[in-house]
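Enquirer: Pasting a predicted model and its sequence here:
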Amino acid sequence: MKGYVLLLALVGLCHGQSRLGSYNLEGTISVSGLSSGSYMANQFHVAQSRKVIGAALFAGGPYYCASGSMLTATNACMKMPSSINVSSLKSQTQSYANSGLIDPVSNLANDRVFIFSGSRDSVVVPGVVKKLEEYYLSYVNSGNIKTVYDVPAEHGMPTDSYGGTCGATNTNYINNCNYNGAYEALNHIYGGLSRPSSSSGFTGQLILFDQTEYFKLAAPSTYGMDTAGYVYIPSSCQSGTRCRLHIAFHGCLQGREKVGDRFARYAGYNQVADLNNLIILYPQAKSNMSNPNGCWDWWGFSSYAYANKNGYQMTGVERMMLRTQGQY
């Protein structure tokens, strides 16, 4: 019986909800995200630039693009790049930095940034993503920024082995594009990573963990957060090997309540993690009356402070990050 339980763990079956653990981690932390998750990853990177050394952004626009307005979010920040004033967004960034609400922007200079936009994306058009590139070029050394704009992909996470037709929309927003977005992103951030084959499974453990303890003033759903998230632990990291942490933010309609563990299981990160001693944290957002599609807060539905360190979602994810490091 013990051998059977161990076998289930090794093939990656997700166990019942448990407490997020602490691991033997290096100090380097990176983030990535798709769509609303891209906006969230960008927010987290800019706010926590003392700790985050790289970001991979798939189909998202620049920091504070929505400026607290859902109308701006769903129009300018998805479809109308000519309406995005990057200089104004930089002014807001500097204002937050001057107030200590985000880390000093000087920390961003040597970070590694990967930016992807499918050439057929009709949800967040490529011009919006190029505004994200313009924003980062103000802070990050240009040689550290890699952009990919030539994959004929619709809106979704590009993989080399799973998902719907690359150039068409599908309900999971994972596209089989013969392009391993997770590997390309993580390899740009860290360099020298081993590449998984397109047929690679994963051999570690996908764990469902309790998110409620990271929100103090109200239930997670108040802030558009699920009660549980996922974390992927390669077998090497379970046995004490020193590993690195990557935080991956799903897109709208991709959270646990909508698709279960499909994003956490099939977006491609776990196979890269197995070969390269990476732990992947998948926090989970959830729908509420202000956020029916279960998006991350990048326009202010949970708090006016949504894009800085005082935002409820930002604080919750920071606490999860600190737990994995044994600091919370």
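Expert: That came in fine, so what should we check first? Note that the coordinates shown come from a computational prediction; the quantities given were computed from them, not determined experimentally.
Enquirer: C-alpha only now, for contacts and for neighbours.
Expert: Will do.
Enquirer: Could you say which helix or strand holds Glu154?
Expert: Under DSSP states H and E, no helix or strand contains Glu154.
Enquirer: give the contact list for it.
Expert: By Cα atoms under 8 Å, 6 or more residues apart in numbering, the contact list for Glu154 reads 118-122, 166-169, 175.
Enquirer: do Ile145 as well
Expert: 112-115, 137.
Enquirer: Just flag the most distant two among the contacts of Glu154.
Expert: Spanning the widest gap among those are Ser122 and Asn175, at 14.0 Å by Cα to Cα.
Enquirer: Between these two, point out the one with more neighbours.
Expert: Asn175 (26 against 15; other Cα atoms under 10 Å).
Enquirer: which ones are touching that one?
Expert: Here Asn175 is in contact with 153-154, 156-159, 162-167 (criterion: Cα under 8 Å, 6+ apart).
Enquirer: Included below, for side-by-side comparison, is a second structure:
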Amino acid sequence: MKQTFSRSAAGLLLLLSGLLLVGCSSSEQQEPPLPQLNTDSERLYLAGLSSGGYLAHQLHLAWPDEVRGVAVFAAGPYGCAREGLSAALHRCMAITRGAPQVDQTLSIINTAAKEGAIGDPTALKNSRVYLYRGAADPLIHARVSQTLQQTYAQLVPDGTLSHTGALAGHGFPTRKQGVLCSLTASPYVNACGYDGAAASLEHLDGEAQRDVSDEPQGSLTRFDQKPFKGASKGLADWGYVYVPPGCAEGACGLQVVLHGCDQTAEQVGEDFVRLTGYLQQADARDLVMLFPQARASLPNPKGCWDWWGYESKVFDTREGPQMKAVRAMWQQLGSTVTDKP
């Protein structure tokens, strides 16, 4: 009896050990690193929807000497939510506490620049800026979007283009991909008969170099985001990078595309990455596409980017954890394998 029990216990122990080893092995598996592709620093563009739009705007102001153009979809002005979540909800989305004002926004920007928290606003003058809002957007009030537009009109008077999608809800506009244009619903990609990716890039990058194909021709892969996290707990463990044919050899441009809330890969799979039309534009323009990923958490249940300070008090400055992480990603793609640290 005792011998039988011992053999059974030994067998169970062996089985559990094997399962533990398999578990450890799978947990240690990592996505490949973000490649070094020697991307063209003169063709670095940012784009973002909703919380991603707010982050793209913050990044543009933080490093205006690096970013050549930005496309902001359905978002508002810099510093709007510095008072926290309540301000974000009632001043920067709805306006029950009053709409943000242009003069106040410019004052916040100039003060932050003098403190070295962001870049010199005068460096923005040569940028290109594309702004989009949906006329039927129930989440971002029109006056919030208008303040962003009026602010950029002061900062980038000759390079700002705005577009309002008629009857469009809160989402990224495409010609025919996604939900109905008027809806505000997952995956927040809206079939509006309007190609937001193409329109914004035509303004930022000029005419496409070749015809836009129906299907992407390059390589979409996941990459390990953990080396870029630093102090950030709001980043997912992995993101996406798309490399068009020929761009692995270097010298292509780079577009960083930031999803909105409820739009991470964990929430909508690859819908945002594949349905927005950015991959096809990448092929036509020789643009590497980077899709960083935030993650949902207790302080950030919708997987938003940090535009109200849920992760750090310096969230919208050069010291913001997510700001530093995304910049480190575009710097990695802009480097080469021969670069020395």
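Expert: Received the coordinates, thanks. The structure presented is a predicted model; accordingly, all values stated were derived computationally and were not measured.
Enquirer: Now the TM-score, please.
Expert: Counting by TM-score structural alignment, normalised by the length of the first structure, the TM-score of this superposition works out to 0.89. Behind it: 306 aligned residues with a Cα RMSD of 1.6 Å.
Enquirer: one step back: now, which of the contacts of Glu154 of the first structure lie within strands?
Expert: Counted as lying in strands by DSSP state E, out of the contacts of Glu154 of the first structure, are Asn175.
Enquirer: Give me the buried subset of the contacts of Glu154 of the first structure.
Expert: With burial judged by 16 or more other Cα atoms under 10 Å, the buried subset of those is 118-121, 166-169, 175.
Enquirer: Which members of those residues are positioned in helices?
Expert: Using DSSP state H, no member of those falls in helices.
Enquirer: residues in contact with Ala99 of the second structure?
Expert: If you count contacts by Cα under 8 Å, 6+ apart, then Ala99 of the second structure has 91-92, 143-144 around it.
Enquirer: between the residues you listed, which has the most around it?
Expert: Cys92 (29 neighbours).
Enquirer: tell me which element the residue of the first structure sitting at the aligned position of that one is part of?
Expert: Using TM-score structural alignment as the criterion, Cys92 of the second structure maps onto Cys77 of the first structure. Following DSSP H and E, one finds Cys77 of the first structure within helix 76-79.
Enquirer: What is the mean deviation of that helix from its aligned residues in the second structure?
Expert: Mean deviation of helix 76-79 of the first structure relative to the second structure after superposition (mean Cα distance after the TM-score superposition for the first structure): 0.9 Å.
Enquirer: C-terminal to that helix, what's the next element?
Expert: Note on helix 76-79 of the first structure: by DSSP H and E, the next helix or strand toward the C-terminus is helix 86-98.
Enquirer: what's that next one aligned against in the second structure?
Expert: Against the second structure, helix 86-98 of the first structure falls on residues 102-114 (TM-score structural alignment).
Enquirer: with the first structure superposed, average distance for the matching stretch?
Expert: Looks like 1.6 Å for stretch 102-114 of the second structure (mean Cα distance after the TM-score superposition for the first structure).
Enquirer: what's next to the longest strand anywhere in the first structure, contact-wise?
Expert: Using DSSP E to define each element, the first structure has its longest strand at strand 25-34. Residues lying outside strand 25-34 of the first structure but in contact with it, judged by Cα under 8 Å, 6+ apart, are 38-42, 44-45, 51-60, 156-157, 189, 242-251, 324-325.
Enquirer: now those residues: which count as buried?
Expert: Of the contacts of strand 25-34 of the first structure, these count as buried by 16+ other Cα under 10 Å: 38-42, 44-45, 52-60, 156-157, 189, 243-251, 324-325.
Enquirer: Looking at the residues you listed, which are in strands?
Expert: Using DSSP E, these in strands are 52-58, 157, 243-249.
Enquirer: Contact partners for the residue nearest the centre of the second structure?
Expert: Among the residues of the second structure, the one closest to the centroid is Leu258, at 1.4 Å (Cα atoms, centre = their mean). By Cα under 8 Å, 6+ apart, the contact set of Leu258 of the second structure is 46-49, 52-53, 55-56, 291-293.
Enquirer: what ranges do the helices span in the stretch 101-250 of the first structure?
Expert: Applying DSSP state H, counting those that start in this stretch to the stretch 101-250 of the first structure gives helices spanning 126-137, 181-190, 235-238.
Enquirer: Please convert the ones you listed to CSV, extending it with distance to Leu20 of the first structure.
Expert: Below are the helices of the stretch 101-250 of the first structure laid out as CSV (distance: least, Cα to Cα, whole Å):
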stretch, distance to Leu20 of the first structure
helix 126-137, 32
helix 181-190, 23
helix 235-238, 13
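Enquirer: of those, which approaches Thr72 of the first structure most closely?
Expert: Taking the helices of the stretch 101-250 of the first structure one by one with Cα to Cα, helix 126-137 is closest: 12.4 Å.
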